[in-house]
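> sharing a model that was predicted from the sequence below.
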Amino acid sequence: MTKQTTAVPLWEIDHPYYAAEGNHYKNGLHNLFASWAEFTETTFHDGDRDMNLLYRWDWKKPGHHGWGGTETLLLFFILQRKAIACSAEMPVTTADEAAVRAWLTECADTMRATWEPLLPTPA
């Protein structure tokens, strides 16, 4: 018998601490998109994962973790080649979750490759 696991919805994941939108040292680096679909047409989505390194994401859904705004995805990047911190924000719906999860998983693979030599070997 195999143990079946159910993925936790992205909006129920509570990351420790928080990240500030944009860049403390330069204005204009918080990018607003009208939808997940619009975001997918950008280099943030399809660009080089190492140069546009996603280091954090937060799915905010009204009623979860005290969020009172609209359902929103916040993405936090380091553009490594130029040492620029920036962020992206867009409204999302539960219908976007599968596509967002797939993309976040690709981004996680890039982050994992960076830290792999220090991570424990899976059992």
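Everything's here; your move.
> please count neighbours and contacts with C-alpha atoms only from this point.
OK.
> helices of this protein, start to end?
Using DSSP state H, the helices of the chain run over 36-39, 43-46, 97-115.
> so how many other residues sit close to residue 59?
Residues lying near residue 59 (other C-alpha atoms under 10 Å) number 23.
> for it, what are its contacts?
The neighbours of residue 59, taking C-alpha atoms under 8 Å, 6 or more residues apart in numbering as the test, are 10, 11, 13, 71, 72, 73, 74.
> let's bring in a second one:
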Amino acid sequence: MTDPTNPLAGIDAVMAEIRRTQEAADRALAPVRELQEEIRRTIAPILAMAEQASRAAAAVGFGMPATKRLWEIDHPYYGADGYTTHCESFADLRHSVDRIDEDMNHVYRWDWEDDSQPHREDLFLEGEPRDKQKFRVFMVLPRKSTFIEFVCPVTHDDEPAVLEWLRSDRVLGAMRRMWEPVLGDPTGGA
């Protein structure tokens, strides 16, 4: 019998109940903990393969962070002449390109034209406005023996969305799938 005037008198019974509750919770959670461990064991080799693939991709230039802003990159020459579609925005351009069959038609080049960049100085007369920016995407349609170009106005604020799309499965991923069979081991092995 416990003394009702002693505030610590029932503590042993409360502690025993807490222990029983904790043991019941541990028993109930045991299958969950086992499942978590099994998932960790299963996913570890997958993560290791992903890391290895990432290192291999980096060795051949895939997935490398851009060292320049997209508008600072001056590709040599120009894309091939062909049909040109003028889009109202980058979102419109992306939608137009994404709806074309990627297995048969490839984005092979892009250009971000920022007229304010020094490498474009020789294209303007003195005093001529140089505040426009355009994003161009060039595609080859091999089955139709033709090239198409999509053009839209852009601003520097569009760069994250453009870069994400260029690195996406639709653009870089399609080129990667085309060339993967000949890439082999970029470290020099077979």
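Cool, the structure landed. No experiment lies behind these values; they were computed from the predicted model shown.
> give the buried subset of the contacts of residue 59 of the first structure as a ChimeraX selection command.
In ChimeraX, this line selects whichever of those come out buried by 16 or more other C-alpha atoms under 10 Å:
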select :10,11,71,72,73,74
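> got the contacts of residue 59 of the first structure as CSV, with distance to residue 51 of the first structure columns?
Putting these into CSV (distance: C-alpha to C-alpha, whole Å) gives the following:
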residue, distance to residue 51 of the first structure
10, 25
11, 27
13, 26
71, 28
72, 24
73, 21
74, 19
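> of the contacts of residue 59 of the first structure, which belong to strands?
If you go by DSSP state E, these have 72, 73, 74 in strands.
> which position in the second structure aligns with the first one?
Put plainly, it is residue 72 of the first structure. In the second structure, the residue paired with residue 72 of the first structure is residue 134, using TM-score structural alignment.
> with adjacent residues omitted, what lies nearest to that match?
Spatial nearest neighbour of residue 134 of the second structure, chain neighbours left out: residue 153 (4.5 Å); criterion: C-alpha to C-alpha, 6 or more residues apart in numbering.
> count of neighbours near that neighbour?
Neighbours around residue 153 of the second structure, by other C-alpha under 10 Å: 18.
> now do the strands in the second structure.
Under DSSP E, the second structure gives strands at 83-86, 106-114, 133-141, 146-153.
> and the ones you listed as JSON lines, adding distance to residue 99 of the second structure?
As requested, the strands of the second structure are exported to JSON lines (distance: least, C-alpha to C-alpha, whole Å):
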{"stretch": "strand 83-86", "distance to residue 99 of the second structure": "14"}
{"stretch": "strand 106-114", "distance to residue 99 of the second structure": "12"}
{"stretch": "strand 133-141", "distance to residue 99 of the second structure": "13"}
{"stretch": "strand 146-153", "distance to residue 99 of the second structure": "13"}
